[in-house]
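Chemist: coordinates only, sequence not included:
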């Protein structure tokens, strides 16, 4: 009985504050503050400590990307596959061969996707990146995954 009474007293005392907090969160959500489908900042992340995004450009003509090799060895047969996700406003599902990159080197800015009609200025590109490469002198290939979140420049 005392426990139920304590719960009722707590709700009577602080219930208005809890309702006010819930109303504020609902208000902010209604106006799109918590929209997870919006891309807030440009980022290209490859989940491998030796591969780094060198440069990127997403404009009205297409998507361009370069990769930097931070490994102490060269890479050969480097391929990149890009698959857009549901949060993306443009479609870009492509595969691109980057060839080989020496240790500490950077690939040129390769064209990954081209658009026949320019995407709108507020377009966003959200995609999964799959990078397959082989260490020079080795026979086995390795695959790593990454994420790409870009707004049109």
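Modeler: Noted; the coordinates are in hand. Since the model is a prediction, treat every value here as computed from it, not as a measurement.

Chemist: can we go C-alpha only for contacts and neighbour counts from here?
Modeler: Noted.

Chemist: the strands in the chain, which residues?
Modeler: Per DSSP state E, the chain carries strands over the ranges 43-46, 51-58, 62-69, 75-84, 94-101, 110-114, 124-135, 141-151.

Chemist: of the ones you listed, which stretch is the most buried?
Modeler: strand 124-135 (a mean of 21; mean count of other C-alpha atoms under 10 Å).

Chemist: quick one: list the elements packing against that one.
Modeler: Packing partners of strand 124-135 (3 or more C-alpha pairs under 8 Å, 6 or more residues apart in numbering; DSSP states H and E): strand 75-84, strand 141-151.

Chemist: can I get the strands of the chain in CSV including distance to residue 13?
Modeler: Shown next, in CSV, are those (distance: least, C-alpha to C-alpha, whole Å):
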stretch, distance to residue 13
strand 43-46, 46
strand 51-58, 54
strand 62-69, 56
strand 75-84, 49
strand 94-101, 59
strand 110-114, 59
strand 124-135, 46
strand 141-151, 45
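
Chemist: out of the helices and strands packed on strand 124-135, which gets nearest to residue 27?
Modeler: Closest approach to residue 27 among those (C-alpha to C-alpha): strand 141-151, 26.2 Å.

Chemist: okay, one more to line up with it:
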């Protein structure tokens, strides 16, 4: 009976130390940022159906700008009236934006929006942008909500 208790105790001690070493290794990896999920998240640019991102966003921390390339696939021409953000993660308060080309964007035409943010910090960038546009056929105004994620 005594030998069984000793064997059980040796089993627990041996594997207990092994588990402790594994936990310490995982904690060290997490502390040094190897297991940081933001480093593993892919870059993305998502807008609702009809307004398609045709490339990942160009995020420049030095110039404090974000470039978004969109394609109008909603079936009619549109005019972009305003671009704003929610200032959630990076504090990208849109101070100005430029469109290329300007004016009415025909169906299947591409447009590049360059947003001047107040400050874009180097590293992870995750922001929600609101693009307000007017339908060229009905003159009704709509708002498209898009997400841009990447690294500056």
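Modeler: Sure thing, it's come through. Source: prediction; values computed, not measured.

Chemist: TM-score of the superposition?
Modeler: Overlay of the two chains. TM-score (TM-score structural alignment, normalised by the length of the second structure): 0.63; 136 aligned residues with a C-alpha RMSD of 3.7 Å.

Chemist: so which of the helices and strands packed on strand 124-135 of the first structure is nearest residue 60 of the first structure?
Modeler: strand 141-151 (10.9 Å).

Chemist: in a markdown table: the helices and strands packed on strand 124-135 of the first structure, plus distance to residue 43 of the first structure.
Modeler: Below are those laid out as a markdown table (distance: least, C-alpha to C-alpha, whole Å):
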| stretch | distance to residue 43 of the first structure |
| --- | --- |
| strand 75-84 | 14 |
| strand 141-151 | 5 |
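
Chemist: which one of these lies closest to residue 35 of the first structure?
Modeler: With C-alpha to C-alpha, the closest approach to residue 35 of the first structure among these belongs to strand 141-151: 14.8 Å.

Chemist: relative to the second structure, what is the average displacement of the closest one?
Modeler: The superposed strand 141-151 of the first structure is, by mean C-alpha distance after the TM-score superposition for the first structure, a mean 1.5 Å from where its aligned residues fall in the second structure.

Chemist: picking up where we left off before, closest one to residue 26 of the first structure among the strands of the first structure?
Modeler: Short answer: strand 124-135, nearest of the strands of the first structure by C-alpha to C-alpha, at 25.6 Å.

Chemist: residue range for the closest one in the second structure?
Modeler: On the basis of TM-score structural alignment, strand 124-135 of the first structure is assigned to residues 124-135 in the second structure.

Chemist: and for that stretch, what's in contact with it?
Modeler: 38-39, 59, 76-90, 92, 140-152 (C-alpha atoms under 8 Å, 6 or more residues apart in numbering).

Chemist: give me the nearest residue to residue 62 of the second structure, chain neighbours excluded.
Modeler: residue 120 (7.8 Å; C-alpha to C-alpha, 6 or more residues apart in numbering).

Chemist: brain fart, residue 94 of the second structure
Modeler: residue 117 (4.8 Å).

Chemist: with residue 59 of the second structure instead?
Modeler: Counting by C-alpha to C-alpha, 6+ apart, the residue nearest residue 59 of the second structure is residue 66, at 4.5 Å.

Chemist: contacting residues around the one you found?
Modeler: Residue 66 of the second structure neighbours (C-alpha under 8 Å, 6+ apart): 57, 58, 59, 60, 114, 115, 116, 117.

Chemist: can you pull the contacts of the residue nearest to residue 94 of the second structure?
Modeler: Contacts of residue 117 of the second structure (C-alpha under 8 Å, 6+ apart): 64, 65, 66, 91, 92, 93, 94, 95, 96.

Chemist: closest one of those to residue 12 of the second structure?
Modeler: Lowest distance from residue 12 of the second structure to the contacts of residue 117 of the second structure (C-alpha to C-alpha) belongs to residue 91, with 51.3 Å.

Chemist: would you mind measuring from the closest residue to the closest one other than its chain neighbours to residue 142 of the second structure?
Modeler: Take residue 91 of the second structure and drop its neighbours on the chain: the residue closest to it by C-alpha to C-alpha, 6+ apart is residue 119, 6.7 Å away. Residue 119 of the second structure sits at a distance of 27 Å from residue 142 of the second structure (criterion: C-alpha to C-alpha, to the nearest Å).

Chemist: kindly report the same for residue 51 of the second structure.
Modeler: From residue 51 of the second structure to residue 142 of the second structure the distance is 12 Å (C-alpha to C-alpha).
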